[in-house]
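**Q** quick check, what structure comes out for this input:
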Amino acid sequence: MDELKNYDPTAFLDEFRGKYFEGEWPTLPQMFDITVARYPKRPCFTDWDTDDGSKRTYTYEQSHKMILTLANWMCFAGVKPGDRIAVSGKNSPEWAVVYLAALYAGAIVCPLDYALHNEELDNLLATAQPVMFFVDEEKYSYFSGRKSKYKVYSLCRRQGDTYVFNLVSEKKVQNTQPSIEDTAAILFTSGTTGTPKGVMLSHKNLVSDCYIAQTHMKIYSTDVFYALLPIHHAYTMLAVFIEAISVGAEVVFGKSMAVSRLMKELKEGEITMLLGVPLLFNKLAAGILKGIKSKGPFVYGIMKFLMGLSFMIKKTFGVNPGKHIFKAVLKQANIYTIRIAICGGGPLAKSVFRFYNEMGIDFVQGYGLTETSPIITLNPIHHFKIESVGKYFVGKMQMKIDSPDKNGIGEILVKGPMVMQGYYKMSEETAKVFTEDGWFKTGDLGWIDDENYLMLSGRVKNMIVTEGGKNVYPEEIEDAFQLETDIQQITVQGYIADTEHQSEELEALVYPSDDLYSRLNIKREDCSEEELSSIKKAVSEIVDKINKKLQPYQRITKVTVLEQPLEMTTTMKVKRNYSK
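**A** Predicted coordinates for the structure are as follows:
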């Protein structure tokens, strides 16, 4: 039943140790060289960015040649070991080639969030001080038309001479290869003002995390990973991009979460590995459930019975009947080819986790932070726990709970080869997140069970203490609303209900979905007081329904309906920078 019991995902490296690399781990360029030697003709990078929208695929051999050509040109143009090379753009083969070429040139790659405003990117670039900046089409004219210390090149073929695949040097330049302890990437927080934090990750951090994660999940050269979330983010970068190239799998680059494009790419790409955030999986699940409910209560009742039966069989006997029972439904949703779905970037409601497993999709959660490269827990698919974000990698790293309360909940601390080198040029900030004896402080609260599975409770800084002295974690309450299609965003925070006693209760900031406005036949942009009252009443009814399922101290006592959505991160989490 447990196919991972004696599985060593790094066993094949012995064949290449001494020829391609020395020591325990290869660097990222050495990892890619090994994969090219193993699977030269396998598809490597795929997208649909052609004039007629047709599929474009490069094999590992072709990708390797393009990477080496660009790395040689970078060295010819004066790039030296340790120089920073920035890249910002939509997910694409070009982005991937720049990333790897920078490492082959001995440089440090700085992937920047393409969704940021130009002024925010200016701030990140001023901190990173790159010698080159590769940028996509929409922002190219802004950055190339100004005087700066870095040279600007394009990820878009329409730019001609500065297009990444046209940068070629006839002269072969001897460059210095990076070592395993060298910094490979600096991942920046999106600081609008001041100095943003840059998380420095070494080749060892990223490569070790890539292989260690595979001790909880087998991946194959025949897998097809879907890079739908922005690839500059640590989650997509490691769990999709780097994991895929470590085994010779294909990376399909998605550029938009628009439903029509998503469906096309899922179907034509024949995706087997779908990694996403709660918002993506909630949307897919809500769409499937809506289709089932539309068949009427009798069909819906039968389907719910079969889903429950499928889940029981899977958990009890380790076989997966759902893929056969619900084949037609999965095909209609273009997710039948998916072998494994992984949710990260935030906690997922237990009901959603269970739903995909009932439907026959091997669905698991993982957990990590940019500072940990990022994966530090992952649910094995043959022994998953719905309530958990995964099992930590015992023997490969350490994890403990600091100062646990009576329920075992405290701050999660970790040690291991995937923990960052520190924040770029910020030694004081780095010192703040490590204990004196070297444990990294995650800032997250949770508890660990007797099988080393981690349960998340929330962020240390988000915890609310009620008048009765109860600790409330807003994320746990928000999770209960994840399948409510009438709510697009919900964020729970504390508010002072009694100024005399300064007692704190719970408020929900709710941004209703377009579905709710449509169902009530109300236009969001032209809403009267009476119509707004109807919206508030509908939202309050949903909150009342969920409140009944919560503990008394977790119940929401105040509801605020928002006219505008709260700002979100690129992994679709609400930025908790609102004022209380």
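**Q** every contact and neighbour count from this point should use C-alpha atoms.
**A** Will do.
**Q** what packs against the lengthiest helix in the chain?
**A** Under DSSP state H, the helix in the chain containing the largest number of residues is helix 297-317. Judged by 3 or more C-alpha pairs under 8 Å, 6 or more residues apart in numbering; DSSP states H and E, the packing partners of helix 297-317 are helix 278-293, helix 322-325, helix 350-358.
**Q** one more sequence to fold, the one below, so I can look at both together:
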Amino acid sequence: MSSARTLQSIIDSLGERGGKTALLALGKKDRHRWSFKKLADCLRSFASGLAKDGFKRGDTIALFAENRPEWIVAALGIIRAGAVAVPLDIQLGDNTLVHVLRDSRARAVITTQRRMERIEKLDLKEKPKLILLDADPDDDKRSWERFLNKAATELPTTSPDDAAVLLYTSGTTGPPKGVPLSHGNIASQLDVIIEMKVMTGEDRALLPLPLHHVYPFVIGMLAPLALGLPLTLPFSLSGQQLLRALHEGEVTAIVGVPRLYSALYSGIESRVESSGWIARGLFSAFLTGSAFVRSTFGFSLPVARRSTPI
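**A** Alright, predicted model coming up:
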């Protein structure tokens, strides 16, 4: 994979994985599986729908929703259509949201019914088109599924220098600033991730972090998909739900931050504490033994391979 390539070529290769699991999204009690073929077909159909609806190469489209398979499909579809994805933090205040939508010149906002009203009430002279990820296509013409019914069309070709994603800073020292990442830039990052074997073809990744940050967007989402790895989306970030995601997704690689690992450890501790004194004793012994092996022999693999943080 070379930086001379674009994300379009990487996206186009996803369908070659066929029926292999691409996404495992956990609900409160259920789970939804997306194969690479389904992912590739949907994103291509969505990209065609955007093109048919008048979106052109270089247009900006914001994503204002929580992590979900449809978010990933929409983001990849935007990029495949030659447009620019603008992932937004769902916790942004109204003033900041107005600033970002104006600054990015977003022609559309992809969101959910729960967050739709906030967008509609924003003080914007030019209202962006709303596309809803969870609306019934029979009841709401803004449903994203209406785009999936569009006939396939020829999509524009991008260059490595074209922007693929526009990410905004947190704005701690002033208004948030947009940072464009080009197709070539992201392809180069994926090159390094693959070369350094941050993840390998045998891994199964957990993606608990919000996708409006570059770290989860590139390393948490794009890298596993480019490598053909199954990607598990937890229902929530509670310790128990993270443990459930680790188990059901048979996870071997976690894309996380210290706070996440703390929640995960708390979930483990809580389960151990409720399992009686024998389990507590064994857990303590295993922790001590693991620390001894790591400090004495200088390695944690294969001891901790089944849950390797990135």
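**Q** and the TM-score between them?
**A** The TM-score (TM-score structural alignment, normalised by the length of structure 2) is 0.85; 302 aligned residues with a C-alpha RMSD of 3.0 Å.
**Q** before we move on, the earlier item: in JSON lines: the helices and strands packed on helix 297-317 of structure 1, plus mean neighbour count and distance to residue 141 of structure 1.
**A** JSON lines is the format used below for those (neighbours: other C-alpha atoms under 10 Å; distance: least, C-alpha to C-alpha, whole Å):
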{"stretch": "helix 278-293", "mean neighbour count": "17", "distance to residue 141 of structure 1": "32"}
{"stretch": "helix 322-325", "mean neighbour count": "19", "distance to residue 141 of structure 1": "49"}
{"stretch": "helix 350-358", "mean neighbour count": "21", "distance to residue 141 of structure 1": "43"}
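**Q** mind listing what's buried along the longest helix of structure 1?
**A** By neighbour count with 16 or more other C-alpha atoms under 10 Å, helix 297-317 of structure 1 contains the buried residues 300, 303, 306-308, 310-312, 314-315.
**Q** of these, just say which sits nearest to residue 332 of structure 1.
**A** residue 303 (15.6 Å; C-alpha to C-alpha).
**Q** ok, the residue lying closest to the closest one once chain neighbours are set aside - contacts?
**A** Beyond its immediate neighbours in the sequence, the residue positioned closest to residue 303 of structure 1 (C-alpha to C-alpha, 6 or more residues apart in numbering) is residue 292, lying 7.8 Å away. By C-alpha atoms under 8 Å, 6 or more residues apart in numbering, residue 292 of structure 1 lies in contact with 299-300, 303.
**Q** just those residues now: which is nearest residue 242 of structure 1?
**A** residue 303 (38.2 Å).
**Q** what sits against residue 130 of structure 1?
**A** Here residue 130 of structure 1 is in contact with 83-86, 150 (C-alpha under 8 Å, 6+ apart).
**Q** so residue 140 of structure 2: helix, strand or coil?
**A** Under DSSP: H, G, I helix; E, B strand; the rest coil, residue 140 of structure 2 falls in the coil class.
**Q** residues in contact with residue 303 of structure 2?
**A** Neighbouring residues of residue 303 of structure 2 by C-alpha under 8 Å, 6+ apart: residue 290.
**Q** residue 29 of structure 1 maps to what in structure 2?
**A** Under the alignment (TM-score structural alignment), residue 29 of structure 1 pairs with residue 8 of structure 2.
**Q** so that match makes contact with residue 80?
**A** Yes. Using C-alpha atoms under 8 Å, residue 8 of structure 2 is in contact with residue 80, at 5.3 Å.
**Q** which residue, neighbours along the chain excluded, lies closest to residue 127 of structure 1?
**A** residue 195 (6.8 Å).
**Q** if I look at that neighbour, how far off is residue 70 of structure 1?
**A** Look at residue 195 of structure 1 and residue 70 of structure 1: by C-alpha to C-alpha, to the nearest Å, they are 31 Å apart.
**Q** more neighbours: the two, which one.
**A** Between residue 195 of structure 1 and residue 70, counting by other C-alpha atoms under 10 Å, residue 70 is the more crowded of the two (25 against 16).
**Q** residue in structure 2 matching that one?
**A** Using TM-score structural alignment, residue 70 of structure 1 pairs with residue 46 in structure 2.
**Q** wait, that match sits on residue 75?
**A** No. Between residue 46 of structure 2 and residue 75 there is no contact under C-alpha under 8 Å: 9.7 Å.
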